[in-house]
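Q: Could you look at this predicted model? Sequence included:
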Amino acid sequence: MKARDLSVLLGVILIIVMLVVPLPGWLLSVLILLNISLALIVILVSMNTQEALQFSIFPSLLLLLTLFRLALNVSTTRSILSEADAGGVVATFGSFVIGDNPLVGFVVFIILVIIQFLVITKGSERVSEVAARFTLDAMPGKQMSIDADLNAGLISEQQAKERREKVEQEADFHGAMDGASKFVKGDAIAGIIIVLINIIFGLIIGMVQMDFTFSEAINTYMRLTVGDGLVSQIPALLISTATGIVVTRTASAGNLGSDVTAQLLQYPKLLYIAAGTIFLLGLTPINFFLTTTIAGLLGLSGYILLQQTRVKEMPDIEEEEETESSSMKSPENVVNLLNMDPIEFEFGYALIPLVDASQGGDLLDRVIMIRRQLAIELGVVIPVVRIRDNIQLNPNEYRLKIKGNEVAFGELLLDHYLAMTPDIDDDSLEGIETKEPAFGLPAKWISEDSKDEAELTGYTVVDPPSVVSTHITEVIKQHAHTLLGRQETKQLIDHLKENYPILVEEVTPEPLPIGDIQKVLAKLLKENVSIRNLPIIFETLADFSKMTNDTELLGEYVRQALSAQITKQYVNNDLSLKVVTVSGSVEKMIAEGIQQTEHGNYLALDPDSQQSIVKTIHEEAEKLSLQEETAIVLCSPAIRMYLKQLLERFLPQVVVLSYNELEPNVQVQSVGVVNVA
């Protein structure tokens, strides 16, 4: 155990001993001086902290110091009443204050106690209580502000975590200070009671047991009582003042001394007014020489501060310009320009109310929910979305960028609603013709007055924030595989390793490096397959990575292992599935067209055959879309990967499944067959 830790433990044990064992006068004097020294250190530290959390141990320290002071009071009271002596420090303080008149000295002591109890202690207690209440009330707002900055890209995940921890620590600290201030109040009350006990019982013991006269008893016990009260109340006054300083301290760049002098003297001209007022007081019977001297000092101080302010203004401006110039020339500044946000959402100035909370905008909160929703659906943590306005865009326009590339754009009319209906020939509703940005459906922007009419007619009516939120969600889903890099894959692996360390060690770094795992996961995300079930994915990789390191084939094995998940994703509650099947001749054609190379396998078909297959599937997909059914092509596991590669350039929305990716209880209904003429 460290010496510092041991000293604190021994100090607590000493406090307990002081409550029971009588101490000699010289030891009491040492402990009293130690108490005063500790109180001075505490108030000096509280004045030099820049924010309250830098002295977070203060509530616990306050309890220990209060207990130490009360133990000293018990020990000195025991010595005063039993021996009429409490050490040289107590006797010196008492003689210095009382002098030749015990009554005047006692009155001075009572005034000190009143100041301590009614002013400092009561004020510190009230400030602690109010600070605790306001800190707790402000906690939800601070948390929302942190989330908003995180989603706007102003801070990183680590910075957000640190800010949340700081908010929690502030709440805990002020709650603890609220309770600890009650000890200060109790200590002041106990000090008053101990003084009364010392005087009353001291007179009784002195006159009855020690045969003192009344005058001798008053002189002896009054001096010792006042001395004991001073050596306990002065540290208590310092600690109470430190309590008030800590709980009223706001975060700043300097300590209390620098802040007080800087802010109190920030208006030098006001010192002239103060100097003039003091000078006018000298015209009254007040000492003219004294008031003139003070007024002159104030005026001189104001003049010196005003000159310093004027001199500092020009160098500051020049220094600022030099700093800006040097920062633009520095290589670090150029390097910072290379940073690119993974996701950017830019909008024109007319869409500012979407994100401005003071105007009712809730887009930041919606983005938070989008990231949470996609984490649950896809199993990947979406990076923060940088949201900012762009005056180069049209007022109502917005666009979404993924890694610097524009992938989507749209227009919003904030004072309108978007009405959508599958009946594209219905022109009975007046509005501005447009297309729903996420899915490209025919739609109209209608006024708020037409909203009820549109809903009764059968239109689906959506407000602008919901329109853009849906668009952002769908675009991020489509590009989730591009957002999953090696760094993000490493984070997922580390998270999995916390619960499945053996499984992770069996897969990576041997036989599969992080780059290969990233390719498998990105392949799944590209086909809208969630990777949230990482344990099953890694179990499959552990089984098949010993046979092949081809990430395309490993992805197919993983898909088959996730058959229950894929089945649930596409099959209705009645376990029926409408699909387009691939004929045997087409499957044979594709199987024979697979070329194997050292860099992997690929499909090599003549252009006419490729065009015929794509055309047939396109026709069947259109038939299913008219029935509001998802276009799904079902084929054998051997060709699924190659058929998907063929279609993804022309028909990326078509889902390609193999028989092994469906559960056995699924009732497959073939509504079309892929043939080649």
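A: Looks like it arrived, so ask away. Please read these numbers as outputs of a predicted model, since none were measured by experiment. Numbers count the residues shown, from 1 in each chain.
Q: Please make it C-alpha for all contacts and neighbour counts, starting now.
A: Will do.
Q: Relative to residue 233, how far out is the residue minimising distance to the centre of the chain?
A: Nearest residue to the geometric centre of the chain (Cα atoms, centre = their mean): residue 164, 3.2 Å. Using Cα to Cα, to the nearest Å, residue 164 is found at 39 Å from residue 233.
Q: try residue 243
A: Distance from residue 243 to residue 233, by Cα to Cα: 15 Å.
Q: same question, residue 340
A: Counting by Cα to Cα, the gap from residue 340 to residue 233 is 62 Å.
Q: circling back: check the gap between the nearest residue to the residue nearest to the centre of the chain once chain neighbours are set aside and residue 168 for me.
A: Leaving aside its sequence neighbours, residue 164 sits nearest to residue 143 (Cα to Cα, 6 or more residues apart in numbering; 6.6 Å). Noted for residue 143: a distance of 10 Å to residue 168, by Cα to Cα.
Q: do the same with residue 423
A: Between residue 423 and residue 168 the computed distance is 54 Å (Cα to Cα).
Q: The two: which has the busier surroundings?
A: Neighbours were counted for residue 423 and for residue 168 using other Cα atoms under 10 Å; residue 168 has more, 15 against 11.
Q: Find the nearest non-adjacent residue to that one, please.
A: Nearest to residue 168 is residue 139, by Cα to Cα, 6+ apart, at 7.9 Å.
Q: these two touch, right, residue 668 and residue 578?
A: Yes - assessed by Cα atoms under 8 Å, residue 668 is found in contact with residue 578 at 6.2 Å.
Q: And here is the other one:
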Amino acid sequence: MKVGDIALGLFVILAIVIMIVPMNTLLLDILITLNITLALIILFNALFAQEALNMSSFPTMLLFITIYRLSLNLSSTRSILTSGEAGDVIETFGRFVGGNDIVVGIVMFIILIIVQFLVITKGSERVSEVSARFTLDAMPGKQMAIDADLNSGLIDEMQAKERRTKIQDEASFYGAMDGASKYVKGDAITGLIITFINIVGGLVIGSTRGGLSINEAFQKYTILTIGDGLVSQIPALLISLATGILVTKVSKEAEVGDQLMQQLFSLPKVLYFSGSVLVFLGIFTPLPFFIVSVAGILAIVSAWKMQNNMQIQAVDQEISTEDIEAEEIRKPENVVSLLQVDPIELEFGYGIIPLADVNQGGDLLDRVVMIRRQIALELGTIVPIIRLRDNIQLNPNQYIIKIKGIKVAEGEIIFDHYMAMNPGFVEEELDGIETVEPAFNLPALWITENQRERAETIGYTVVDPPSIIATHLTEVIKKHLDELMTRQDVQTLINNVKESNPTLVDELVPKLLSVGEVQKVLMNLLNEGVSIRDLVTIFETLADNAITNRDTDILTEYVRQSLKRAISSTFFDESESNSVITLDPGLEQKIMDSVKNTEQGTYLALDPEITAKIFNSVEQETNKLSSIGRTPILLTSPIVRIYFRRLTEEQYPDLLILSYNELDANAEIQSVGMVSIG
């Protein structure tokens, strides 16, 4: 057995022995002194503990020390009533504290009991109760905060486990303190009852058995009873005070002394006001001048010195901060912060600043936020933060859009003007400045505010400058969504699906496909404008086909076929016939014959002359659809689609190439041309 276990067992046994076995007065003095010593040790431990959990065993300690003190009370009562003696400690306390006067001693004892019972004990009990309740109520929120930090990577599993353990320990501690505070309250009540019994019992025994008169018995036993009550209640008062200190601790970063000094004497103006009031009271009231006014003068002098010290510290801190900043600049690793590349940037000249400034009524920032929401709803992917900044090197009304630090698009607006576009059926002309709509390269006009109503009346589409920039930015982001998607974004999407479909995700990642391979499939879909919102269907298809084939391009074709309803609804109008062009079967066969298989994958090896003929035919057929305002869509067999897409994506990036297996049964299709090589 450990020494601590033996000492604890002996302490508990000692309390029981003291209750049963009569104690010698010398031994009683030693045990009472031990009680006072333990009370002081507990008080100062509670005072200097940085947080309540540093004394997590306090409720148990409180129970043991209370039982020990009550056993001493019982033993001293027996000694007083049987022999009329209780040792030097009790008698000294009774005579010294009471000034050898019974009335004074009784008053002092009653005041002590009132202070302990009504102020400290009752307050500690209430604080313990409230602390326990709030700690238990806050547990779910704290647990959720730990889970959020763990999921975001701010802490690891070990740190999360430590925090959860600490939360449980706090709940257990404050719950136990709520119950343990009842011991303190009961101890105070017991002290009053024992004191009353001692006085009454002493009077009866002293006058009937001791041969003393009632006055002599009252004098003798009252002094001993008061002394007994004091040596019992003073340690009880210390323990009550320790309980109150422990349950009212808030900060976990500093000791109580440091906190009190910092919070009470950190503002010079507080001391200035306090000192001025004291000086005023010392001069203009009958209060002792040399006490009150001198105290005020000392407070004012202290405030002045404190203010000087704070100014010196502020200068030193400023110099130190400048030195640190200069040192940071000299460090070779300070360029690391410059290596960060923003995924999406919108830079604009100073003339466009009012559109982005909320204080000037601009709503461009709100539109940018809506762009991210719109694309997330439409295409089901995460759009990175869009960085907006002004650039004085640009023309006042110019803006540029950067993807990963590289300019990919630009435009220019005319402030306080509107852009009017002819939808194709308006014959009446408008006066304005000719321009080109930046998002779709359509002819347009810049018109004034006065022309806006007329332009809308005759059928023109009229948009304001913020809408032009927002639309252009939206189209650029859609065009580059595939390269903006990172593995971390894909992992976030996977985690989102896993919440409702854990079996599917556990089967797919990483058993069948890695996060990088899933990323390539999603990038292929986004590259051709296919929404990935239906991730469950996408993952189900990948899980079904990745067992036999891990080629991400082939897997993309399987996924596209599973999403045929969504693809058809995106690119076809179900209410009318849709014009498309097709691929000559002979050309399809020629393309398949030119496919080469290697260890790195498959590629298309066509003769350059045939490629040129294909491009000429594609251009002729797509112009037929473009001339009537239709989006060019080309249909191929499923096995050819991917290779024809690779062949034409550089030359014709806006050409939609679909396979027959991607058409919904309800889609009405009409072929208006065929791509062939003659």
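A: All right, it came through fine. Everything numeric here is computed off the predicted structure, so don't read it as measured data.
Q: So residue 243 and residue 233 of the first structure - more neighbours on which side?
A: residue 243 (29 against 23).
Q: Please give me every residue in contact with the nearest residue to that one once chain neighbours are set aside.
A: Leaving aside its sequence neighbours, residue 243 of the first structure sits nearest to residue 124 (Cα to Cα, 6+ apart; 6.2 Å). Contacts of residue 124 of the first structure were listed using Cα atoms under 8 Å, 6 or more residues apart in numbering, and they are 181, 240, 241, 243, 244, 247.
Q: Just the ones of these in strands?
A: Taking DSSP state E, every one of the contacts of residue 124 of the first structure sits outside strands.
Q: Would you write out the PyMOL command that picks the buried residues out of these?
A: Selection of buried members from the contacts of residue 124 of the first structure for PyMOL, criterion 16 or more other Cα atoms under 10 Å:
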select buried, resi 181+240+241+243+244+247
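Q: Format the contacts of residue 124 of the first structure as JSON lines; extra columns: distance to residue 228 of the first structure.
A: What follows is the contacts of residue 124 of the first structure, written out as JSON lines (distance: Cα to Cα, whole Å):
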{"residue": "181", "distance to residue 228 of the first structure": "23"}
{"residue": "240", "distance to residue 228 of the first structure": "18"}
{"residue": "241", "distance to residue 228 of the first structure": "20"}
{"residue": "243", "distance to residue 228 of the first structure": "23"}
{"residue": "244", "distance to residue 228 of the first structure": "25"}
{"residue": "247", "distance to residue 228 of the first structure": "29"}
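Q: doesn't residue 553 make contact with residue 601 of the first structure?
A: No - if you go by Cα under 8 Å, residue 601 of the first structure and residue 553 don't touch, sitting 9.4 Å apart.
Q: remind me, longest helix of the first structure?
A: Scanning the first structure for the longest helix, with DSSP state H as the assignment, gives helix 157-208.
Q: Strands of the first structure, residue ranges please.
A: Along the first structure, the segments classed as strands by DSSP E run 343-347, 385-389, 397-402, 405-411, 416-420, 432-435, 442-447, 460-462, 576-582, 594-597, 600-603, 632-635, 655-658, 667-674.
Q: Give me the helices and strands touching the fifth one, please.
A: Using 3 or more Cα pairs under 8 Å, 6 or more residues apart in numbering; DSSP states H and E as the contact definition, the elements that strand 416-420 of the first structure packs against are strand 442-447, strand 460-462, helix 464-478.
Q: Point out the most buried one among those.
A: Across these, averaging neighbours per residue (mean count of other Cα atoms under 10 Å) puts strand 442-447 on top, at a mean of 21.
Q: How far away from the center of its chain is that strand?
A: 40 Å (Cα atoms, centre = their mean, to the nearest Å).
Q: Over to stretch 187-205 of the second structure?
A: Taking mean C-alpha positions (Cα atoms, centre = their mean), stretch 187-205 of the second structure and its chain are 58 Å apart.
Q: Superposed on the first structure, what's the mean shift for that stretch?
A: For stretch 187-205 of the second structure, the mean deviation from the first structure after alignment is 4.6 Å (mean Cα distance after the TM-score superposition for the first structure).
Q: how close does the residue nearest to residue 243 of the first structure get to residue 261 of the first structure?
A: The gap separating residue 124 of the first structure from residue 261 of the first structure is 23 Å, by Cα to Cα.
Q: returning to that earlier point: okay if I get the strands of the first structure as TSV plus distance to residue 7 of the first structure?
A: Below are the strands of the first structure laid out as TSV (distance: least, Cα to Cα, whole Å):
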stretch	distance to residue 7 of the first structure
strand 343-347	55
strand 385-389	52
strand 397-402	59
strand 405-411	62
strand 416-420	71
strand 432-435	75
strand 442-447	75
strand 460-462	68
strand 576-582	76
strand 594-597	74
strand 600-603	70
strand 632-635	75
strand 655-658	72
strand 667-674	77
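Q: Which of those strands sits closest to residue 159 of the first structure?
A: Among the strands of the first structure, the nearest to residue 159 of the first structure by Cα to Cα is strand 385-389 (15.5 Å).
Q: who does that closest one touch, helix- and strand-wise?
A: Right, strand 385-389 of the first structure is packed against helix 122-151, strand 343-347 by 3+ Cα pairs under 8 Å, 6+ apart.
Q: Specify the angle between the longest one and strand 385-389 in degrees.
A: In this case it means helix 122-151 of the first structure. 90 degrees (axes from the mean of the first three to the mean of the last three Cα atoms, to 10 degrees).
Q: Pull out the buried positions in helix 122-151 of the first structure.
A: Buried residues in helix 122-151 of the first structure, counting neighbours by 16+ other Cα under 10 Å, are found at 122-125, 127-129, 131-132, 135-136, 139, 146-151.
Q: The first structure: which residue goes with residue 233 of the second structure?
A: In the first structure, the residue paired with residue 233 of the second structure according to TM-score structural alignment is residue 229.
Q: Could you check how far that match is from residue 203 of the first structure?
A: 17 Å.
Q: State the distance from the residue lying closest to residue 640 of the first structure once chain neighbours are set aside to residue 553 of the first structure.
A: Nearest residue to residue 640 of the first structure in three dimensions, chain neighbours excluded: residue 658, at 6.0 Å (Cα to Cα, 6+ apart). Separation of residue 658 of the first structure from residue 553 of the first structure (Cα to Cα) stands at 13 Å.
Q: same question, residue 263 of the first structure
A: 70 Å.
Q: So for those two, which residue has more residues nearby?
A: Counted by other Cα under 10 Å, residue 263 of the first structure and residue 553 do not tie: residue 553 has more neighbours, with 18 against 9.
Q: what sits against residue 621 of the first structure?
A: Per Cα under 8 Å, 6+ apart, neighbours of residue 621 of the first structure: 630, 631, 632, 654.
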